[in-house]
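Following is a predicted model, sequence given first.
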Amino acid sequence: MASPFTRHDDSEKLTRLRQAGEEAARPFPELLADAERIAASVAQGVHGRRQRGTGENFWEYRHHRPEDGAAAVDWRMSARAQRLFVRENEREAASTVWLWREASPSMMFASSNVLPLKADRAAVCLIALAALLTRGGERVAVLGESERARTRALGLERVAVRLATGPGSTQSVEAPSLARHGTAVLASDFLDPIETWSARLSRFAALQAHGVLLRIVDPMEEEFPFKGRTRFEAPAGQDSLLFGRAEEAGKTYRKRWAEHGEALTALARRTGWTLVTHRTDRPATQAVLALYRALAREA
């Protein structure tokens, strides 16, 4: 026999779930609008990731080499220049770029109401990058969350939703699921120990995968502007430290911060990744342009 309260309880549950869903999706339209604006701005300053290859669109002429053979000669151009030239076409085979932005407690931080959460800025940068890539016919996917890589409007839409609202679990980089020789862009504050990130990147190396690390930094983390009696709480709210004179801890903190950054730079160089550092008080276009150019060098 059905409970007389079932329908009422289900209605309340549905209301709670709808409200929770609306709250979770609240930042998405704003993030997507920001990303589209940034992508449009960056697109004006780049010339794509074009490469010579086996497509049908003209890329460039080059001098004929003995190994090319007679069939490769462009006789019309060669007749005009009185030298043998080969016509090369643009590569058309689309590649896949796997995107990931961490959503740990430390990424849910902004030191000011006028600054974005680090996770939101990471999402905006990656969505804007995805917009640029899909416009060029590249396939995009979210590491650990996408069933398959897609391109064009459908690819951008699905990736944008996952980047804006997905869990951003570190499991995705601890057991990466991407094809061999794949390309990835990992966005994080990279505050975990260098040894942890070294182990994670080694798993990409095992797949001969490479890419770009987007390090997101809040200005307060870099500057440590605190003075006087200050209590510091861990992002998860479990631990705290109380300093009577925070400025006395500042010198040690800044030294540790610089050492961590240097170690991360060395790790990226050693493993063949490109490191891009971005502060949330600076225009996101700077980070997106740096990411796009780094991928162009990787391609």
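Thanks, I have the structure now. Just so you know, these numbers come straight off a predicted model, no measurement behind them.

contacts and neighbour counts: CA atoms only from here.
OK.

Just the buried residues of the longest strand that the chain contains, please?
When the chain is parsed with DSSP state E, its longest strand is strand 52-63. Buried residues in strand 52-63, counted by 16 or more other C-alpha atoms under 10 Å: residue 59.

May I see the buried residues of the longest helix seen in the chain?
When the chain is parsed with DSSP state H, its longest helix is helix 246-271. Buried positions in helix 246-271, judged by neighbour count with 16+ other C-alpha under 10 Å: 246-247, 250, 253, 257, 260-261, 264-265, 267-268.

closest to residue 129 among these?
Closest approach between these and residue 129, by C-alpha to C-alpha: residue 268, at 20.4 Å.

Mind jotting down where the helices sit in the stretch 101-250 of the chain?
All helices of the stretch 101-250 of the chain, identified by DSSP state H, counting those that start in this stretch, fall at 118-135, 152-165, 171-174, 194-206, 219-223, 246-271.

what's downstream of the last one, the next helix or strand?
The first helix or strand that comes after helix 246-271 along the chain, using DSSP states H and E, is strand 274-279.

tell me the angle that following strand makes with helix 246-271.
Interaxial angle of strand 274-279 relative to helix 246-271 (axes from the mean of the first three to the mean of the last three C-alpha atoms, to 10 degrees): 160 degrees.

downstream neighbour of strand 274-279 in the secondary structure list?
Using DSSP H and E, the helix or strand that follows strand 274-279 in sequence is helix 284-298.

Take this one as well and set it beside the first:
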Amino acid sequence: MSEPRHLRSRAEEEAARFPPLLARAEHLAGTVLLGDHGRRRSGLGDDFWQYRPVQPGDPRRWIDWRRSARGDDRFVREKEWQIAQSVMLWVDQAASMRFSSTDKLPQKSDRARLLALATAILLVRGGERVGLTGTLLPPRRGQNQILRLAEFFSVEDSADYGVPEHRAMIPNARALFVSDFLAEPAEVKLALTKAADRGVRGVLMQVLDPSEEAFPFQGRTIFESVGGSLLHETLKAGDLKTRYQQRLAERKEELQALCHATGWQFTTHHTSDSAQSALLWIYRAMDRGTA
């Protein structure tokens, strides 16, 4: 089990490489709340945005007399429109995520937790509300929420393969799901369909060990699930490579098509690649406002 504070420290190191991430919403509907960041447009808020000349219909109380005294024109002091976006995280904690083909590579679960928590730190720094899918940890702001997330991410699931939590989806929120997505895709389809019905868009990041792509096995091989419930022995592992890689490609295509249909974004990240590259992809995907 990972120490929450150690995990948080590593995630903060990753998050520190990028400026605060604002999860942009196309339409927030009933989840609009005042936040700690600006949306770069005039509206409710406490932070100064800009001065503009007085327009017909502006009440006299809006005029900033100190700024207007510098010249002949009168100016209104505008504030930024501030809205906090709810972002829900689901990180696969199942046994399949605890796989690593070599001690030189992190387990998939370690990389998934690190990326999810780093993303949460960026969001919180940007004034967003971050939490878990389901009902255990509703989206909130603040550094205490980061520690709560780290604690939840340190709990492991005994199931062989994880399925997304799709209860209590907040309308028009954003979401990040991180998993190897090697379980049957029916639950992923259900989760994304329910999310789409409630206006939730997000990012699906598949985390794989490089050996799960390359299938470098030859001769007599025993394949066993990390949880121990599945086992298959073969004398000619090399003969399975083409069929395995074809099924993996089909799974990726299915996930990509599902994301396209529901307005989500999909990518595959390998634990042999840098965590920074994956975090940057998430940053860009969620910051585009179409995630």
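The structure has been received and is ready for your questions. On a predicted model such as this, the values are computed, not experimentally measured, just so you know.

Would you report the TM-score computed for these chains?
The TM-score (TM-score structural alignment, normalised by the length of structure 2) is 0.78; 266 aligned residues with a C-alpha RMSD of 3.3 Å.

still on that earlier bit, what would the helices of the stretch 101-250 of structure 1 look like in a markdown table with distance to residue 280 of structure 1?
Below are the helices of the stretch 101-250 of structure 1 laid out as a markdown table (distance: least, C-alpha to C-alpha, whole Å):
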| stretch | distance to residue 280 of structure 1 |
| --- | --- |
| helix 118-135 | 7 |
| helix 152-165 | 16 |
| helix 171-174 | 23 |
| helix 194-206 | 22 |
| helix 219-223 | 7 |
| helix 246-271 | 16 |
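
I'd like to know which of these is closest to residue 51 of structure 1.
Nearest of the helices of the stretch 101-250 of structure 1 to residue 51 of structure 1, taken as C-alpha to C-alpha: helix 118-135 at 14.2 Å.

how about residue 197 of structure 1, what's its match in structure 2?
Pairing criterion TM-score structural alignment: the partner of residue 197 of structure 1 within structure 2 is identified as residue 188.

And the residue nearest the centre of structure 2?
residue 176 (2.9 Å; C-alpha atoms, centre = their mean).

Tell me which residue of structure 1 lines up with that residue.
Correspondence of residue 176 of structure 2 to structure 1, assessed by TM-score structural alignment: residue 185.

Report the contact partners of its match.
By C-alpha atoms under 8 Å, 6 or more residues apart in numbering, the contact set of residue 185 of structure 1 is 97-100, 211-214.

just residue 108 of structure 1 next, same as before
Contacts of residue 108 of structure 1 by C-alpha under 8 Å, 6+ apart are 117-119.

what sits against residue 115 of structure 2?
With contact set as C-alpha under 8 Å, 6+ apart, residue 115 of structure 2 has these partners: 11, 275, 278-279.

swap in residue 218 of structure 1?
Residues in contact with residue 218 of structure 1 (C-alpha under 8 Å, 6+ apart) are 109-111, 118, 279-281.

Among those residues, which one is most surrounded by other residues?
Counting neighbours by other C-alpha atoms under 10 Å, residue 118 comes out on top of the contacts of residue 218 of structure 1 with 28 neighbours.

how about that one, what's its partner in structure 2?
Checking TM-score structural alignment: residue 118 of structure 1 goes with residue 108.

ok, its match touching residue 207?
Yes - using C-alpha atoms under 8 Å, residue 108 of structure 2 is in contact with residue 207, at 6.2 Å.

what touches both of those two?
By C-alpha under 8 Å, 6+ apart, residue 108 of structure 2 and residue 207 have these common neighbours: 180, 271.

Could you measure from the match of residue 176 of structure 2 over to residue 9 of structure 1?
Between residue 185 of structure 1 and residue 9 of structure 1 the computed distance is 44 Å (C-alpha to C-alpha, to the nearest Å).

cool, residue 183 of structure 1 as well?
For residue 183 of structure 1 relative to residue 9 of structure 1 (C-alpha to C-alpha), the value is 48 Å.

who has more neighbours, these two?
residue 183 (22 against 12).

close enough to count as contact, that one and residue 208?
No - with contact defined as C-alpha under 8 Å, residue 183 of structure 1 does not count as touching residue 208 (9.3 Å).

Tell me the counterpart of residue 258 of structure 2 in structure 1.
Using TM-score structural alignment, the equivalent of residue 258 of structure 2 in structure 1 is residue 267.

Let me see the contact set for that match.
Taking C-alpha under 8 Å, 6+ apart, one finds 194, 198 in contact with residue 267 of structure 1.

And residue 218 of structure 1? What does it align with in structure 2?
Here residue 218 of structure 1 is matched to residue 209 in structure 2, going by TM-score structural alignment.

ok, residue 176 of structure 1 touching residue 144?
Yes - using C-alpha under 8 Å, residue 176 of structure 1 is in contact with residue 144, at 6.9 Å.

about what we covered before: distance to residue 202 of structure 1 for the contacts of residue 108 of structure 1 - can I get that in JSON lines?
Formatted as JSON lines, the contacts of residue 108 of structure 1 follow (distance: C-alpha to C-alpha, whole Å):
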{"residue": "117", "distance to residue 202 of structure 1": "29"}
{"residue": "118", "distance to residue 202 of structure 1": "25"}
{"residue": "119", "distance to residue 202 of structure 1": "24"}
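
Filter those residues by whether they're kept in structure 2.
Contacts conserved in structure 2 for those, using both residues aligned by TM-score structural alignment, their matches' C-alpha atoms under 8 Å: 117-119.

Would you mind measuring the gap between the ends of stretch 108-117 of structure 1?
5 Å.

quick check, distance from that stretch to the centre of its chain.
Relative to its parent chain, stretch 108-117 of structure 1 has a centroid offset of 19 Å by C-alpha atoms, centre = their mean, to the nearest Å.

And stretch 251-260 of structure 2, by the same measure?
Using C-alpha atoms, centre = their mean, the offset of stretch 251-260 of structure 2 from its chain centre is 17 Å.
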